[in-house]
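> Kindly return the folded structure for what I paste below:
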Amino acid sequence: MQDGLRWGVLGAAAFARKTMAPAIHRAERAQFSALATRDRGKAAAFQAFAPGLRLHDSYDDLLTDPEIDAIYIPLPNAMHAEWCERAVRAGKAVLCEKPIALSLAEIDDLIAVRDTTGRFLAEAWMPAHHPQWDRVAQILSDGGIGRLHSVTGVFAFPLRDPANVRNSADLGGGALRDVGVYPIGTFRRATGLEPEVTAAEAVLEQGVDASTWVQARAGDVRFSFYVSMRADLRQEMVFHGSDGSIVVEAPFNPGSYGEAALHWRRAGQDELRIRFPAVDQYKLQVEAVSASLLDGAPFACPLEFSRGTQAVIDAVLRAI
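The predicted structure follows:
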């Protein structure tokens, strides 16, 4: 474990296959070593880029594999808290896909488990590891757009498969739980403020929110955003101040959505477009786990940060 972490993936989810398992495979000081899936047919796509991969037929077998140091969990939302606790109690470091839990109570339980066991446990919220958000936070802190006035955000995508787990109330689906962590979390990370929900409404379908609109405020700063699984693909975060503004063009999924870039407008000065080409935030996230475990470096998205975002999500759910 001193030279790197040996990773196992708990389930052959499409996101793990397309994004996170390849990121583990690319990351320095990380080795994608094992996969747990009952469907050997799904394993073939993982073995295509990791031919030495060990396969386990059950999740429990992966958790007891002595040659695995860290587990990545991409299971449906409603299963996250349970399997996080089981993996940590089995002695593994755990990185769990967002949302790591479905309520503040569940996150509080996970914090207690983490502290009792002394194991690494965190949410896979990748914007924490992208340098564009360090730059936004620095500009705001330096007064680069004057006094912050308002923040707006959107994360929308068209989900056309009715059988997708995001459409299942039993599995913790809905637009807010799936992608609400992004506008809420990036607002909190960039500003250091904690928003209080003042109003929310949603379009509900089969017990989940297909689209949700939220109004919030943090002191004098207004924050509004919407998330949707029924609208055309769009991502954006806008920070508007007394002396300028910042438009984050691809705030959440740079690369697949568009190039990571900030459009910084300043009163009386030339506009700047600050680019972040070829940054792999998923790879950086995996490497951040290694840095935390092997070097003692602070992890940019601890459970306490996830808890703050979950508090806003809980408030929105109460409002709708």
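
> can we go C-alpha only for contacts and neighbour counts from here?
Fine.

> residues in contact with Met237?
151-154, 183, 247-249, 251 (Cα atoms under 8 Å, 6 or more residues apart in numbering).

> and this one, so I can compare the two:
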Amino acid sequence: MRWGILGAANFARQHMGPAIHAAKGAELVALATSDPVKATGFSDFAPGLRVHSDYDALLADDGIDAVYIPLPNHLHVDWTIKALEAGKHVLCEKPIALKAEDIDRVIAARDASGKFAAEAFMITHHPQFARARELVQGGKIGQLRHVDALFSFNNPDAGNIRNKPDTGGGALPDIGVYVLGAARFVTGAEPVAVTHARVDFEGGVDVFAQFAAEFEGFTYSGLVSTRMQPAQRITFHGDKGILTMTAPFNAGVYDQAELVIETQNGSRTVERWPGVNQYVLQVEAFAAAALHGADYACPLEFSRGTQAMMDMVYAAGR
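Below you'll find the predicted structure:
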């Protein structure tokens, strides 16, 4: 699969570009950016990279099969649809939309084009999440009673795109997808209601959100912030055990991927996945789905469910 990247974002240069280059059956062949200096950071690991000066030119490139979109949040829906209409498969950074109903437009464009499109929710491709899903749904910790999720980091830079309201900034759009989507993915359940939410704003964007929800059979609590000491974890608490993921979201960067299982008899088991690159696995899974119709862990319909829950948090916070 021949890939092009729409925009020379730092994240694309540091993580997704190298992942595309390293993935089996994938080749990074093109980049759209008006800044030749930014293109250098990509051609360093992808020699022979074609550089287009604008996004439309990249979409018109017949030598590209798939497009990765790391643009600012408010541009995701429109450029995903444009790429699909140009005949490209599309992997778009999360959040793929800022409202659940906007994902309906993307789903319609996907279906009309016959191409594959997905949100880049990479954690669902990490083996620790497949394992957590197997254990929780398989009854390893008994009946699930409560899920607790936390993700925070400290980013007070007013010039950073995550702190700009006009580009879809905010803690919930940036990292809320993790604490909400992870709980839905592992449990396979959907929220019945968001029962509490406190959402604090600064400069027009949310920088702290603490919320509680009811699922069928269990409760949920979540916290995200872009003004706190970096931390991340998610815990699944059953009536016969506890399963904790200590680096669920930035595995290999924040810390080593580790899953801890504690059960009633006092046993404690630790499973680890050193050296796994979830971005590479995401690219390979995307190609398998796009080219061969393989099952995909995070289809657009799943992403819509996560965004719908985020919309519920915002509504409860107001």
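
> Take the contacts of Met237 of the first structure and keep only those in strands.
Here DSSP state E is the test, and the contacts of Met237 of the first structure give 151-154, 247-248 as lying in strands.

> quick check, nearest of the contacts of Met237 of the first structure to Ala16 of the first structure?
Of all the contacts of Met237 of the first structure, Ala16 of the first structure sits closest to Pro251, with 20.8 Å by Cα to Cα.

> and the aligned partner of Glu249 of the first structure in the second structure, what does it touch?
With TM-score structural alignment as the criterion, Glu249 of the first structure lines up with Thr246 in the second structure. Counting by Cα under 8 Å, 6+ apart, Thr246 of the second structure touches 232-234, 255, 257-260.

> State the distance from the counterpart of Val67 of the second structure in the first structure to Asn167 of the first structure.
For Val67 of the second structure, the aligned position in the first structure is Ile71, judged by TM-score structural alignment. Distance, Ile71 of the first structure to Asn167 of the first structure, by Cα to Cα, to the nearest Å: 26 Å.

> Which one's more surrounded, these two?
When Ile71 of the first structure and Asn167 are compared for neighbours, Ile71 comes out ahead with 26 against 22, by other Cα atoms under 10 Å.

> Name the SS class of that one, please.
Following DSSP: H, G, I helix; E, B strand; the rest coil, the label given to Ile71 of the first structure is strand.

> Contacts only, for it.
By Cα under 8 Å, 6+ apart, the contact list for Ile71 of the first structure reads 7-10, 63, 87, 92-95.

> you'd agree Lys94 of the second structure is up against Leu172?
No. In this structure Lys94 of the second structure lies outside contact range of Leu172 using Cα atoms under 8 Å: 11.1 Å.

> Who has more neighbours out of these two?
Taking other Cα under 10 Å, Lys94 of the second structure and Leu172 do not tie; Leu172 has more neighbours (29 against 24).

> Which position in the first structure pairs with that one?
When the first structure is aligned by TM-score structural alignment, the residue opposite Leu172 of the second structure is Leu176.

> give the contact list for that match.
209, 211-212, 227-228, 313.

> any chance you could map the strands in the stretch 101-250 of the second structure?
117-119, 144-154, 191-202, 205-215, 218-225, 227-238, 241-245 (DSSP state E, counting those that start in this stretch).

> what range in the first structure matches stretch 115-127 of the second structure?
Counting by TM-score structural alignment, stretch 115-127 of the second structure falls onto residues 119-131 of the first structure.

> The first structure: helices as residue ranges?
14-15, 21-26, 40-49, 59-63, 80-89, 104-117, 131-141, 175-179, 181-191, 281-295, 303-319 (DSSP state H).

> now for the last one, which elements pack on it?
Right, helix 303-319 of the first structure. In terms of contacts (3 or more Cα pairs under 8 Å, 6 or more residues apart in numbering; DSSP states H and E), helix 303-319 of the first structure is packed against helix 104-117, strand 121-124, helix 181-191, strand 196-205.
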